[in-house]
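K.L.:
Requesting a structural model of the entry that follows:
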Amino acid sequence: MTASQQTINRLAAVHPNRVDLGVCVAPLRPTGGCMDRAEPGVLVRADFHIVILCSGGSADQVVDLARHHHESGALVWIRPGHVHELPPAVEGTVVCFTDAFVGSETSLSPGPVSWNLGSDDLGDVRAHLAVLQGEYERFVFGPTGPHLAQGEAMLRLLLRAFLIRIGQAPALLAGQTIEPHPVARAFLTMVERSFATIHTVEAYAGALGYSSKTLERASVEATGLSPKQVIDGRLVLEARRLLAYTNLPVSRVGSRLGFVDPANFCKFFLRATEMSPGAYRASRQT
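P.N.:
As a prediction, this is how the structure comes out:
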């Protein structure tokens, strides 16, 4: 990792013409537009969602320390808080939106970062995106008129439909196909919100109102991973983020993740990654 890559830019959702609109749909080009808002090589941690549907070209992008491939038909969904490189020089369409804009009625639970869409799913996702993009351009760049009165509501509904259709496409998490499962979805959402304060399967099961056995079955069916693997995996991801992208002492990293004793954090990280926190940090700086 170069010195410049250790600096993380934080972007807030900014619309080219209206700062109060929480969605932006734009073509992806190698230069210009939002691509010029951060220096090349500098990592970004945005406060909004970024969905990229690639239509041409081939390149990789690092999102949260994992490499994801862009090619025609590939979709990448970068969620708020993910540390990522700028999109690569491929062709496609980018949809950026805030949680506030899409609203609480649409489930935005944690999920996969990338999809390789099959022909049927790709056709449907492209069709939904085309309608969303057309309405966006009419509302933002077209002449004023009666449509503006309900234009924002229309965009919100079309965005929700687009996201729901993405969620219906098969995707992978840790190499396993994720199937829709309400218990697992609630669990994954809670882990994302509470990983730094709740570390046990029993505590999550109790908070969600299920037995540990029910949670175990749902998690394995949906992700191929046990609840303990999901919890530990989220802790390891955040630890890696903090070790790779900040200069916080190891003890502070452990404290942020809910480990009162730094030695316990070091043991946990070593057991999960087969590297000490210090060794992992050193490996990212070479």
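
K.L.:
can we go C-alpha only for contacts and neighbour counts from here?
P.N.:
Noted.

K.L.:
could you pull out the strands for the stretch 51-200 of the chain?
P.N.:
In the stretch 51-200 of the chain, the strands defined using DSSP state E, counting those that start in this stretch lie at 58-63, 66-71, 74-78, 83-84, 91-97, 114-116, 172-173, 176-177.

K.L.:
Give me the neighbour count for the nearest residue to Leu243 once chain neighbours are set aside.
P.N.:
Leaving out its chain neighbours, the residue that sits closest to Leu243 by CA to CA, 6 or more residues apart in numbering is Arg281, at 5.4 Å. By other CA atoms under 10 Å, 20 other residues sit near Arg281.

K.L.:
Same question for Glu216.
P.N.:
Count around Glu216 with other CA under 10 Å applied: 19.

K.L.:
my read is it is in a strand, agree?
P.N.:
No. Per DSSP: H, G, I helix; E, B strand; the rest coil, Glu216 lies outside any strand segment and is helix.

K.L.:
if I read this right, Gly151 contacts Phe139, doesn't it?
P.N.:
Yes. Here Gly151 reaches Phe139: they are 6.0 Å apart, a contact under CA atoms under 8 Å.

K.L.:
Comparing those two, which shows the higher neighbour count?
P.N.:
The neighbour count for Gly151 versus Phe139, taken as other CA under 10 Å, is higher for Phe139 (20 against 16).

K.L.:
State the distance from that one to Cys34.
P.N.:
Going from Phe139 to Cys34 by CA to CA, to the nearest Å gives 20 Å.

K.L.:
center of this protein, which residue is that?
P.N.:
Arg79 (2.7 Å; CA atoms, centre = their mean).

K.L.:
one more to put side by side:
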Amino acid sequence: MARREIPQYFLYGEATHDVDERFLHVESIAERSRLHDWKIRPHAHQDLHHFLLVTRGGGTFYAEGDLKRFNKNTLLSVPLACVHGFDFKPTTNGWILTASGALIERIADQHAELRPVLTEPDAIALQSDTTAMLVTNFASLMQEFRSNLPGRRTVAEALLMSILVAALRRKLQLRPDKQRRTGADSVLAAKYRALIEANFRAPMQVADYAKRLCVSSERLRQACVRSTASSPLALLNARRLLEAKRSLLYTGMSVGLIAEACGFADPAYFSRFFTQRTGMSPKAYRTRQKRTGGQES
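P.N.:
Predicted coordinates:
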């Protein structure tokens, strides 16, 4: 089978290159999307995070095989290395904010409560007052980006933080009441998810993660259930399943190698794990995705 790779870009359509650790870039949605007939094919960025404020139009957001339809007054979040694409309605507009992975990770380390906004692809429907505030912030960022005034990076990062906080608050508003938890639970759950991201390829169990976080397995379970409505094991399995789908879709790796890359020592167990959660074997999934062009319905 021919090997397919995930297209990697700097900004869409531009060759990859090293990114300054405080890199921030702002442009209009129409500015780049119009050049590609309003269709941005699935791709990824090795070290960049996008935030899109949609003020006009709408479309479809493809994120790791899931489809998220959106209209105007929406904030889209595209985390690091997320395989994503867009099918914009013609004349859609707003802003695309791009930040370096190093900057995003520094913010996540210093403000763990923001991790849900920084680690999950999402289409957040906004209220009119939040949209108006974000329009001001994005417009100010564009002005700073185009200027060469002293302290422009400091101001730009402050505006970025304001955008992230607004996104977090709105995201929490949209969750069911039982999931609206802040404080120690959300911080611990965010740290756990960050640890998963760094270690999911290793054959670690939930107890190993709890030990790394210096808490009991029960304390970790409580924090995850209260702040995400999922158990620690479910979060770990979801990340491993996501990586398995990526590898089946975009690489020619064997099922055995994919199992190992996702933290499974036994390929047979991995196949059962995958089949139970998707309703089809890894090989059947790969065949179907190849036939449908890699987009799940």
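
K.L.:
And the TM-score between them?
P.N.:
With the length set by TM-score structural alignment, normalised by the length of the first structure, the two chains reach a TM-score of 0.83; 269 aligned residues with a CA RMSD of 3.0 Å.

K.L.:
Please produce TSV containing the strands of the stretch 51-200 of the first structure, extended by distance to Leu243 of the first structure and mean neighbour count.
P.N.:
Converted to TSV, the strands of the stretch 51-200 of the first structure look like this (distance: least, CA to CA, whole Å; neighbours: other CA atoms under 10 Å):
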stretch	distance to Leu243 of the first structure	mean neighbour count
strand 58-63	15	17
strand 66-71	15	17
strand 74-78	20	22
strand 83-84	13	22
strand 91-97	28	21
strand 114-116	24	21
strand 172-173	23	16
strand 176-177	27	14
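
K.L.:
who wins for proximity to Val220 of the first structure among these?
P.N.:
strand 176-177 (9.8 Å; CA to CA).

K.L.:
list the contacts for the residue nearest to Lys228 of the first structure when sequence neighbours are not counted?
P.N.:
In space, Lys228 of the first structure comes closest to Val201 once its chain neighbours are excluded; the distance is 6.1 Å by CA to CA, 6+ apart. Neighbour list for Val201 of the first structure: 212, 227-228, 231 [criterion: CA atoms under 8 Å, 6 or more residues apart in numbering].

K.L.:
Let's see which of those end up in helices.
P.N.:
Among these, DSSP state H puts 212, 227-228, 231 in helices.

K.L.:
Tell me the most packed of those residues, by neighbour count.
P.N.:
Highest neighbour count within these: Pro227, with 27 neighbours (other CA under 10 Å).

K.L.:
before we move on, the earlier item: correct me if wrong: the residue nearest to the centre of the first structure contacts Arg45.
P.N.:
No. Using CA under 8 Å, Arg79 of the first structure is not in contact with Arg45, being 9.2 Å away.

K.L.:
aligned partner of Glu210 of the second structure in the first structure?
P.N.:
Check again: residue 210 of the second structure is Ala, not Glu. Using TM-score structural alignment as the criterion, Ala210 of the second structure maps onto Ala205 of the first structure.

K.L.:
mind checking the SS state of Ala238 of the second structure?
P.N.:
Ala238 of the second structure ends up helix, using three-state DSSP.

K.L.:
and Lys213 of the first structure, how many neighbours?
P.N.:
Around Lys213 of the first structure there are 13 residues (other CA under 10 Å).

K.L.:
Gly57 of the first structure against Ala74, yeah?
P.N.:
No. Under the criterion of CA under 8 Å, Gly57 of the first structure makes no contact with Ala74, lying 10.6 Å away.

K.L.:
returning to what we had before: list just the nearest of the ones in helices among the contacts of Val201 of the first structure to Ala38 of the first structure.
P.N.:
Ile231 (32.6 Å).

K.L.:
shouldn't the closest one be in contact with Phe195?
P.N.:
Yes. If you go by CA under 8 Å, Ile231 of the first structure and Phe195 touch, sitting 6.7 Å apart.

K.L.:
ranges for the helices of the stretch 51-200 of the first structure?
P.N.:
99-102, 119-141, 148-167, 182-194 (DSSP state H, counting those that start in this stretch).

K.L.:
Redo those as CSV? Include distance to Leu65 of the first structure.
P.N.:
Putting the helices of the stretch 51-200 of the first structure into CSV (distance: least, CA to CA, whole Å) gives the following:
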stretch, distance to Leu65 of the first structure
helix 99-102, 23
helix 119-141, 26
helix 148-167, 23
helix 182-194, 17
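
K.L.:
who wins for proximity to His69 of the first structure among those?
P.N.:
Per CA to CA, nearest to His69 of the first structure of those: helix 119-141, 16.1 Å.

K.L.:
Between helix 148-167 and the closest one, find me the angle.
P.N.:
160 degrees (axes from the mean of the first three to the mean of the last three CA atoms, to 10 degrees).

K.L.:
by contact count, what packs against helix 119-141 of the first structure?
P.N.:
strand 23-28, helix 148-167 (3 or more CA pairs under 8 Å, 6 or more residues apart in numbering; DSSP states H and E).

K.L.:
nearest to Thr286 of the first structure, of the helices of the stretch 51-200 of the first structure?
P.N.:
Here helix 182-194 is closest among the helices of the stretch 51-200 of the first structure (CA to CA), at 30.1 Å.

K.L.:
I'm done for today, thanks for sticking with me.
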